[in-house]
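Chemist: could you look at this predicted model? Sequence included:
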Amino acid sequence: MKTRAAVLWDVNQDWKIEEVELGEPGPREVLVKTKVAGMCHSDEHMVTGDLSFANEAAIAMGIDPMFPLIGGHEGSGEVIQVGPGVTHLAVGDHVAVSFIPACGKCHYCAKGQQMLCDLGAKAFTKGMISDGRDAHHIGEEAVNTFAKLGTFSEYMLLSEDSVVKIDQDLPFQAAALVSCGVATGFGSAINRAEVKAGDTVVIIGCGGVGMNAVQGAAVAGAKRVIAIDPMEFKREKAMEFGATHTYESMEEATGAIGALTWGRMADSAIITVGVA
């Protein structure tokens, strides 16, 4: 089948809307009609080369070129076709995508560290996760997908390990946000910082990821959730997400944190500044 998608042909180029030919779902793969796709700063990093190599540079280093590439790694949609062997999804299911697949079987998944799943190592390689085949083409040229997703497309061909079933009444917009920004911020507090009840946590930068780090710290039971951002409306929003104190700058916050904690300072600091 054919789909329209936003394709990046190389570093420092513009996204272009192209017609892409999709293959049929293979074993343990699903075809998803995209409902909502989010624009993340990481997509811009693909353009600037901060998260990618130009094709010429990749070839010089002896690695497979990444471009052309269908962008997008956060989104939601509806399953419209399933391949052989799919076990936990059916046609009609509403889903969110995951920019790191989780097989549930490897060493790290067995330890509860799905973010280190062996399949995630293939996120920036060519072809499908399942068998490495090229399933996206523009004419005769194979097309890659960002994080093996490519949500900047009307339809997505995905491994079932990159898809999470969601409740039918969950809005697609909310699910798309959860698939990247919410999971990253919330997870940074819960999993990486391992915030415990009674902790003092500082979040530096209150954009989308930072707001969810605030929320994660609050849910984990932190006694003090201190949000730092120069923009007043973000500080106000941080209070709605669970911050107990907000400050405009590190200089302002440092003395206040010392006073609040009797000199012990913070148990953890989460830095979520997008561009510094």
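Modeler: Right, received. Where do you want to start?
Chemist: okay, CA-based contacts and neighbour counts for the rest of this
Modeler: Noted.
Chemist: please identify the helix or strand for residue 81.
Modeler: Here residue 81, judged by DSSP states H and E, is contained in strand 75-82.
Chemist: can you name the element that comes right after that strand?
Modeler: Past strand 75-82, the next helix or strand by DSSP H and E is strand 94-97.
Chemist: list the contacts of that following strand.
Modeler: 73-79, 149, 162-168, 175-176, 178-179 (CA atoms under 8 Å, 6 or more residues apart in numbering).
Chemist: which of these count as buried?
Modeler: Among these, those classed as buried by neighbour count (16 or more other CA atoms under 10 Å) are 73-79, 149, 162-166, 175-176, 178-179.
Chemist: and the helix or strand harbouring residue 209, what does it pack against?
Modeler: Applying DSSP H and E as the criterion places residue 209 in helix 208-219. With contacts taken as 3 or more CA pairs under 8 Å, 6 or more residues apart in numbering; DSSP states H and E, helix 208-219 sits against helix 183-187, strand 200-204, strand 224-228, helix 232-241.
Chemist: contact partners of it?
Modeler: 181-190, 195, 201, 203-204, 225, 227, 238, 241-243, 270-273.
Chemist: restricted to buried residues, select those residues in ChimeraX.
Modeler: Command for ChimeraX that selects the buried part of these, burial taken from 16+ other CA under 10 Å:
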select :181,182,183,184,185,186,187,188,189,190,195,201,203,204,225,227,238,241,242,243,270,271,272
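Chemist: what kind of secondary structure is the spatially closest residue to residue 82 that is not a sequence neighbour in?
Modeler: Residue nearest to residue 82 in three dimensions, not counting chain neighbours: residue 30, with 4.4 Å by CA to CA, 6 or more residues apart in numbering. Per DSSP: H, G, I helix; E, B strand; the rest coil, the secondary structure class of residue 30 is strand.
Chemist: another one to put next to it:
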Amino acid sequence: MVRAAVLPAVGAPLEITGIELPEPGPGRVRVALAAAGVCHSDLSLCDGTMRVPVPAVLGHEGAGTVVAVGEGVGHVAPGDGVVLNWAPSCGSCHHCSIGEVWLCADALTGAGAVHARRTDDGTELHPGLNVAAFAEETVVPAGCVLPAPDGIPLTEAALLGCAVLTGYGAVHHSARVRAGESVVVFGAGGVGLAVLQSARIAGAGQVIAVDVSPEKEELARRAGATDYVVASDTTPRAVRGLTGGRGADVAIECVGRPVTIRGAWESTRRGGRTTVVGIGAKDQLVSFNALEIFHWGRSLTGCVYGNSDPARDLPVIAGHIRAGAFDLSAMVTGRIGLEDIPAAFDDMRAGRGGRALVTFG
């Protein structure tokens, strides 16, 4: 038996309870978690913005140590440190065949996902986003584990599994920030802080952070922001004022609300690029009129998992971390236990802090 944070139903409080894991059969791996990041996507699963079968063990950003492997698993062995990959690619669908592994047809379907059971009543539990990282241990398909980069503590390597890959990829793969460009980042939470650091690595000449909380300014500047704007109805005007009246070359939105998506769009210059990383609800609409699309010549793109290939990008990111260019600790504003996850959700709702890490052991 291990402890886990279980979502019994959409909108219900999390329950910290004992669960029973199956033995790692063929093609599966059992991992003892060192840490798991509390991501806004977990909150979106709780409130129904994103839909998954329930009851479920949440958590998708984590790292730990392999406890056991099933038949046919050769890329990791017991004792190895691993990063969880919540969106494993199948390697054979259309998107995988053209190199778009982040859009793999199987990534969000839960194909091959491992189900645990509650110890108190035997109820089957779904893994929230394939890996069920809000637990002391988890059993996952082999494609959901990647060897952890050498020299990076597992408690911090957990952030690589979502926030860092998403933030780094948003800058380098989706927005394709070029040296000297100006970048405005909406939202200074976990992903936003990773975007700020990645924009600095890309050589952005000016990096503007936008957030509702004045208290996040120091956090954002530590991550690489050269300017800080407290979000308001006049945010686009403020961004244009900081960029010679033109607007930023690139806007990256990490909130997922119509007002911030629209604000990011309006904050870019004519011909600028807006990348939306944040996840909003399907009934939240963003409006553009036909004339402005023509006149401004801006582009608007979505971004899934940073448009990243974890196997390709993790070694590159690890190199930046070891070189001191990317500081994982600068993203962490709280180290908590399983029972503290609901309070971390409250902080996210209120716009407080960066990334909270659930630590085990």
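Modeler: Nice, thanks for sending it over. Since this is a predicted model, take the numbers as computed values, not measurements.
Chemist: mean distance, the strand holding residue 81 of structure 1 to its aligned residues in structure 2?
Modeler: Strand 75-82 of structure 1 differs from its equivalent in structure 2 by a mean of 0.8 Å after superposition (mean CA distance after the TM-score superposition for structure 1).
Chemist: where in structure 2 does that strand fall?
Modeler: With TM-score structural alignment applied, strand 75-82 of structure 1 matches the range 62-69 in structure 2.
Chemist: end-to-end on stretch 334-343 of structure 2?
Modeler: 11 Å (CA to CA, to the nearest Å).
Chemist: for stretch 206-219 of structure 2, same thing?
Modeler: 17 Å.
Chemist: please apply the same query to stretch 52-72 of structure 2.
Modeler: 29 Å.
Chemist: again with stretch 169-178 of structure 1
Modeler: Per CA to CA, stretch 169-178 of structure 1 runs 15 Å from first to last residue.
Chemist: tell me the residues of structure 2 aligned with it.
Modeler: Mapped onto structure 2 using TM-score structural alignment, stretch 169-178 of structure 1 spans residues 151-160.
Chemist: so what touches the matching stretch?
Modeler: Outside stretch 151-160 of structure 2, the residues that reach it (CA under 8 Å, 6+ apart) are 34-37, 61-64, 81-84, 148-149, 314, 318, 322, 328-329, 359.
Chemist: now the residue nearest the centre of structure 1: how far from residue 174 of structure 1?
Modeler: Using CA atoms, centre = their mean, the residue of structure 1 that lies closest to the mean C-alpha position is residue 180, 3.0 Å off. Distance of residue 180 of structure 1 to residue 174 of structure 1, given as CA to CA: 11 Å.
Chemist: quick check: stretch 125-138 of structure 2 aligns to which part of structure 1?
Modeler: By TM-score structural alignment, stretch 125-138 of structure 2 lines up with residues 143-156 in structure 1.
Chemist: picking up where we left off before, now do the contacts for the residue nearest to residue 82 of structure 1.
Modeler: So residue 30 of structure 1 contacts 79-83, 86, 157-160 (CA under 8 Å, 6+ apart).
Chemist: at 6 Å instead, please
Modeler: 81-83, 157-158 (CA atoms under 6 Å, 6 or more residues apart in numbering).
Chemist: please apply the same query to residue 244 of structure 1.
Modeler: Contacts of residue 244 of structure 1 (CA under 6 Å, 6+ apart): 224-225.
Chemist: trace it over to structure 2, please.
Modeler: In structure 2, residue 244 of structure 1 lands on residue 226 (TM-score structural alignment).
Chemist: helix or strand: which one has the residue nearest to residue 248 of structure 1 when sequence neighbours are not counted?
Modeler: Using CA to CA, 6+ apart and skipping the chain neighbours, the partner closest in space to residue 248 of structure 1 is residue 230 (4.5 Å). Residue 230 of structure 1 is part of no helix or strand when elements are defined by DSSP H and E.
Chemist: I figured residue 230 of structure 1 hits residue 247, correct?
Modeler: No: contact criterion CA atoms under 6 Å: residue 230 of structure 1 and residue 247 do not qualify, at 7.7 Å.
Chemist: and those two? Which one has more around it.
Modeler: residue 247 (19 against 15; other CA atoms under 10 Å).
Chemist: report the contact partners of that one.
Modeler: Per CA under 6 Å, 6+ apart, neighbours of residue 247 of structure 1: 228, 253.
Chemist: gap between it and residue 134 of structure 1?
Modeler: Taken as CA to CA, the span from residue 247 of structure 1 to residue 134 of structure 1 is 50 Å.
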